[in-house]
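Q: Here you go, sequence then predicted model.
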Amino acid sequence: MVYTSQAYDCIYDWIDKKIRKKLNKQLFRPYAEYISIENPQFFNRIHNHSTWGNAGVGMIGLVMDDDELVNWALKGLDIQVSGDFVKDNDGGSIQLEGQMEAGFFAQLDNAFSPDGYYTEGPYYQRYAMYPFLIFAQGLANKKPELRILDYRDGLLIKAVYALVDQTNAAGEFFPINDAQKGMSLASRELVNAVSMAYHYGGKDAELLSLIQAQGRVPLNDSGLSASAGIAAGQTKPYVLKSRELTDGANGDEGAIGILRSENWTLMMKYAKHGMGHGHFDRLGFLLYDGKKEVIQDYGSARWVNIEHKDGGGYLKENTTWAKQTVAHNTVVVNRMTQFEAKVDASEKSPGTPYLFDASDKNVQVVSAKETNAYDGISMQRTMSILKLEELENPLILDLFSIQADDQNTFDLPLYYVGELMSTNMEFKKNNTLEPMGSTFGYQHLWKEGQGKISAENFRMTWFNGENFYTVTFQANEADEVLFTRIGANDPSFNLRHDPGLILRRRAGSTLFVTTIEAHGRYNPADEIPINSFTSIVELRILHESKDYAAVEIELKNGPVYVFAFSLTDKNPESKHSINLKQDKLTWNGHFQLIKRATEKEEI
């Protein structure tokens, strides 16, 4: 209906009046009623599919000057949906808890945060942006008194920027929640969206560089405006910056944090669940080096529109694997998915942003808490990108603090992309493979190898593209490393057989400390590896408690760096002091990076 209404609008005024009346009465009005009053459980919900329904009914109403249809589209239907319609086929609720409104305005009010973040994630925001914007364009033309493009402080234009900012250097969206990897700014929806944002949003010259890269424009006023700007030489490069995007209608229900430094793009997720398309991945992260995935999010188990794979729809492994916590780079407690894999429980309890600070390009920090995913357990993850002058690339530092009432088994997965080069431990490679469990996603993991960590650090180097990457874990006695491969219990080969590793720890309250370093290069044409080994000699915990975390990073042929962080007091004016084994560490503010050489030097 969204597309047909545009075509109908193009011929509406010159078509024969009798034919037009017949089409209106016998085709388009009944079709609009079918979408709306005959299927209120579809039309009234907050969901990307319903956005298409609202827009389709509203747009055909604009074409036919049928104000009743337009009002249905804007405000929803005053129809009570029976109790049988409580879930959609994605497992999400038809209506949000306490929802008292429906229709296009309700979609704008509930599905977006004030920053323009869409609660289902960027993949489905991309899908929904076309009906949002094309209906808004029609309303701007025929009902300018609504000032729809100014609604919620220009929310729809903000949403385009939010989408652009959720991409890597290749313009590909972060594949969080149900998302097919590779979806990008080149999609037809974004071709329309970016030109509209340029035309209606103040003619930001940086958007022209994105439009140039897209290589096409929509055939409307927005496309003409963008083309004119490019032809006039007004293009400026779009600069992707570090930013936090809040979630929830009021911006107070979690967020995602995006840190960017040189080639690194790090995204940590502590948002709402994402309704039926959400994953149980609270405090998970993904990492890019330029256009390359270094630490990946699996995305969805689906081959969109490819009939070979269950007609192109979601595969059962999307539920049994892709949505489960163990499929993500975040802690799993007692081999159980967060919130016991219950969507409603997760949706009602978003993560808690703690700190986002990208004001200093040398030390950027994102920190968030999750206190409800597991009973009796509070988790806080703090991720930093540190620019250390002795290293060729910025360093990723990850502090994952857990406060627990009892002893638990903690699994910390890391889904690296590339080929394993070496580790600093002995491990057993399994010739006979067995699944790692029977539920919560573990049934889809092969255990390819395992080993007990004997040193204070576990280190693994892998190769990806032309670069080397090393992850270093601070280890406790009896920690175990498991080398995994996705693909167990997958009779139809629906899953990618990607590698991963899991650091397993049996503990009460604990602190996981990890660094990820990009270093060196190797060109197969000259066969000369350069700087293929890590520069980190040792990673040590200096202090861990419910209030503070302090770690020490010793570099090869260089100084020692200390990073200290307050886990409970984020007042930038606060003074902090913790006792170490040999001295006392003091600092002001949320955190501090200290460089120690022969003399202590604060930076």
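A: Sure, I can see it.

Q: CA only for contacts and neighbour counts going forward, please
A: Fine.

Q: can you pull out the strands in the stretch 151-300 of the chain?
A: With DSSP state E, counting those that start in this stretch, the ranges of strands along the stretch 151-300 of the chain come out as 243-246, 255-261, 264-270, 284-289, 292-295.

Q: Now render the ones you listed as a markdown table, adding distance to Ala55 and mean neighbour count.
A: Listed next are those as a markdown table, based on distance: least, CA to CA, whole Å; neighbours: other CA atoms under 10 Å:
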| stretch | distance to Ala55 | mean neighbour count |
| --- | --- | --- |
| strand 243-246 | 26 | 22 |
| strand 255-261 | 27 | 25 |
| strand 264-270 | 30 | 25 |
| strand 284-289 | 34 | 22 |
| strand 292-295 | 36 | 20 |
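
Q: Please tabulate these in a markdown table and include distance to Gly76 as additional columns.
A: Shown next, in a markdown table, are the strands of the stretch 151-300 of the chain (distance: least, CA to CA, whole Å):
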| stretch | distance to Gly76 |
| --- | --- |
| strand 243-246 | 26 |
| strand 255-261 | 28 |
| strand 264-270 | 31 |
| strand 284-289 | 36 |
| strand 292-295 | 42 |
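
Q: nearest to Ile157, of those?
A: Closest of these to Ile157 is strand 243-246, at 14.6 Å (criterion: CA to CA).

Q: Which elements pack onto that closest one?
A: If contacts are counted by 3 or more CA pairs under 8 Å, 6 or more residues apart in numbering; DSSP states H and E, strand 243-246 sits against strand 255-261.

Q: Second structure follows, compare the two:
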Amino acid sequence: MKINQSFSFVVIFLFLTFSCKKENASETNTKSELSTSQEHPKLILTAQGVKDIRAQLGNIPIFDKSLQAVKEEVDVEIEAGIDVPVPKDYSGGYTHSRHKKNWFVLQKAGLLYQILDDEKYAKYVKDMLMQYEALYKTLPLHPKTRSYARGKLFWQCLNDSNWLVYVSQAYDCVYNYLTEEERHKLETNLFKPFADHISVDSPQFYQRVHNHSTWGNAAVGMIGLVMDDEELINRALYGIKDLKLDATKKDDDGGYLNKDGKAGFLANIEEPFSPDGYYNEGPYYQRYAMYPFLIFAEGLHNVKPELNIFDYKEGVLLKSINALLNLSDADGDFFPLNDGQKGMSYYNGALVTAVDISYHFGDQDPGLLSIAKQQDKVLLDDSGLAVALGIKNGKEKPFDKKSINLSDGPEGKQGGVGILRNQDLELVFKYASQGSSHGHYDKLSYSLYENGEEIIQDYGLARFVNIEQKGGGNYLKENKTWAKQTIAHNTVTQNETSHYNGKYEIGSQNHPDLHYFSTDNDKVQVVSSEVKNTYPGTEMLRTMAIIKDEDFEKPFLLDIMKVTSASANQYDFPYYYFGQVLQTNFEYKSPEILKPLGTKNGYQHLYVEGVAKANKDNSKFSWLNNNKFYSLTTVTDNNDEILFTRIGANDPEFNLRRDPSLLLRRKNSKNTLFVTTIESHGNYSPVTESALNSKSNISSVKVLLDTKLYTAIEITTINDKTKIFITANTNALKEVKHALTINGKNYEWSGSYYFK
């Protein structure tokens, strides 16, 4: 949509008539107050930025379009009138949604006042803030009692913090419009008490390393920057000093208070982010946390440049944006690692902020401009102007997502996430730390995508965000009973018990380690990791490869899971696929009455729809999804069971999706090896009703060797072409030379693996 002619006339007229100094709209302001006009706005949109934007209006298409959209939205709200209701609802309810909308509209109206110099926007902000001042000083804690830290406007301090982060920006934009008396009234009765409540009054919320606390730190710090309140700014940066808390007391979100004495904005940068910019809670919550991280950082950069905040921890905040963009599929949707809602993407407003700020304050990566162009909007501030000018001048280049390994942990020594990309295939291999309170018990799990479509899925979270009918929009009990449990993921579950016994206290103290990550050869890309403490006496080593070979239509996945245990166990190994079953090479029976697979640890939520005994060296399963064919070939023996399962048992409120899986069960085994290939091949046209290349290209998968040192796999195609893959299970350094003999044949190579 092009900017309309009337709006173009307005911005051109404003550009021609703006004077260097505007008259303050409040008649009671003194000359001394007017002289401070250059100090505000200063937080996100700066006084110099206002001048630069006004000079370009009507000549920067994506900025002009964004400005027009915001103007239309705010004008509708002004016409409708101000509504500041008494709080009473959970997420999704009217009062919650209204106050949430108000924070957005206030921020946008403040920006419009500065950019368009139209007093009606400043008056609207002032009038609404005065209504909030009158309401807030009368409010008790929110009437909904579920949260571990109740707010006043909202049922939890987290949303109160959201409000203050945005409203701080609005207050900055109208600061000079208000009289000194009006500012004193707002700061004394609204902003300072508001900041005190989410910090001093709510230490269980504020004094943590968690995305909740990041919002709280940013809220306190941003209003402190606007008010020039050094005490609030320091409280935001370093937490509340001399506060005695029980560091062993667990809150209802799974976190611990003031752990190791660390709190505040800087601690929330130091601990959750790895040197590569991976955020330990996962991309869904990284997306959510990036807004307060970056907005507060931008405010600190503008008001307190001596802090060099964008250089803190070797520039990790800007690095994290590149990491986050790489944690998305071909459609821009973030991989649902840990608690993550599917469909969240870099089209979210927080990522518009992230992309614009990263471009403006980083090295002006032209790849970011291509993302911004897809987002089709920019921030109405200094960074948005920089992006708009970059796009206007044709500087954008494609953002190239390649295979990448992202370490986890403050020092990058707590596992990580490896992403292998080849053509349209994406493998997401999770060998990360627990991920704070939002972590899942899914060590060495994976998901597989083709051109943005899930082949093998990660379930994500069990929550209907901001849908009031479903638990008030909050986490459902099934998030703990199903989504977090190991059996909900594509990894090994031992004896129907989740990793670390499903205990946060244990999981947070352990993590897998990277064995090797190799992407130098774009035809064979491999990631391998090991973990020792998911179960006492059991070790797991998983090696996954995306292989592009001339004898295959597309790249295929090779998965090798090596389990070593001191005792005999039952191992369950699921594959959560999507689509329609086409064919198996084993016979299965479907029960007349569906029953759950087990009674706890997620098993109570799986119906058993089919049961089979493996009767061949390879069990094969093929399915159709989104008009593409897929085939799974796995090494089995006659003692293995194969189960078709479906999520949905013991779910009377239908809170869970009814997704299927194929589950391989191996009983009474100590040391064992799971070896699987997954192929994407052919396609089906419903228009011509024709199937192309609908069958697997693999005739057999065989284990040639499995020792402590090496595992060798032979893959034979239907045309009798043989491929050999050997992985080094111990010494996998690039410079190490290997030599071994298998069935009379010698193999020599240097590095982590061999393939030919």
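A: Looks like it came in fine. None of the values given here were measured: they were computed from a predicted structure.

Q: Could you pull out the helices in the stretch 501-603 of structure 1 for me?
A: Listed in chain order, the stretch 501-603 of structure 1 contains no helices at all (DSSP state H, counting those that start in this stretch).

Q: Repeat that for structure 1.
A: 2-11, 17-23, 29-35, 40-43, 48-64, 67-75, 104-110, 122-142, 151-164, 188-200, 207-214, 221-231, 316-317, 343-347 (DSSP state H).

Q: residues in structure 2 aligned with the second one?
A: Following TM-score structural alignment, the partner segment of helix 17-23 of structure 1 in structure 2 covers residues 180-186.

Q: got the contact list for the matching stretch?
A: Residues outside stretch 180-186 of structure 2 that contact it (CA atoms under 8 Å, 6 or more residues apart in numbering): Asn29, Leu129, Met130, Glu133, Tyr175.

Q: in structure 1, which residue is closest to the centre?
A: Ile176 (4.1 Å; CA atoms, centre = their mean).

Q: mind checking what that one lines up with in structure 2?
A: Under the alignment (TM-score structural alignment), Ile176 of structure 1 pairs with Leu337 in structure 2.

Q: Which residue, other than its chain neighbours, is closest to its match?
A: Gly282 (5.6 Å; CA to CA, 6 or more residues apart in numbering).

Q: What number of residues are in the vicinity of that neighbour?
A: Neighbour count of Gly282 of structure 2, defined by other CA atoms under 10 Å: 26.

Q: wait, which of the helices of structure 1 is closest to Leu503 of structure 1?
A: helix 316-317 (24.0 Å).

Q: Give the aligned range of that closest one in structure 2.
A: Under TM-score structural alignment, the match for helix 316-317 of structure 1 is residues 477-478.

Q: Pull the residues that contact that stretch.
A: Stretch 477-478 of structure 2 is contacted by residues Ala462, Asn655, Leu656 when judged by CA under 8 Å, 6+ apart.

Q: Now which residue in structure 1 aligns to the last one?
A: Right, the one you point to is Leu656 of structure 2. Under the alignment (TM-score structural alignment), Leu656 of structure 2 maps onto Leu495.

Q: So what's the residue count around the nearest residue to its match once chain neighbours are set aside?
A: Excluding its sequence neighbours, the residue lying closest to Leu495 of structure 1 (CA to CA, 6+ apart) is Gly487, at 5.8 Å. As a burial measure, Gly487 of structure 1 scores 21 neighbours (other CA under 10 Å).

Q: Repeat that for Thr481 of structure 2.
A: Number of residues near Thr481 of structure 2 (other CA under 10 Å) recorded here: 18.

Q: wouldn't it be in contact with Asn601 here?
A: Yes - assessed by CA atoms under 8 Å, Thr481 of structure 2 is found in contact with Asn601 at 6.4 Å.

Q: follow-up on the earlier one: how about the residue nearest to the centre of structure 1, what does it touch?
A: Ile176 of structure 1 is in contact with Gly121, Pro122, Tyr123, His279, Asp297, Gly299, counting by CA under 8 Å, 6+ apart.
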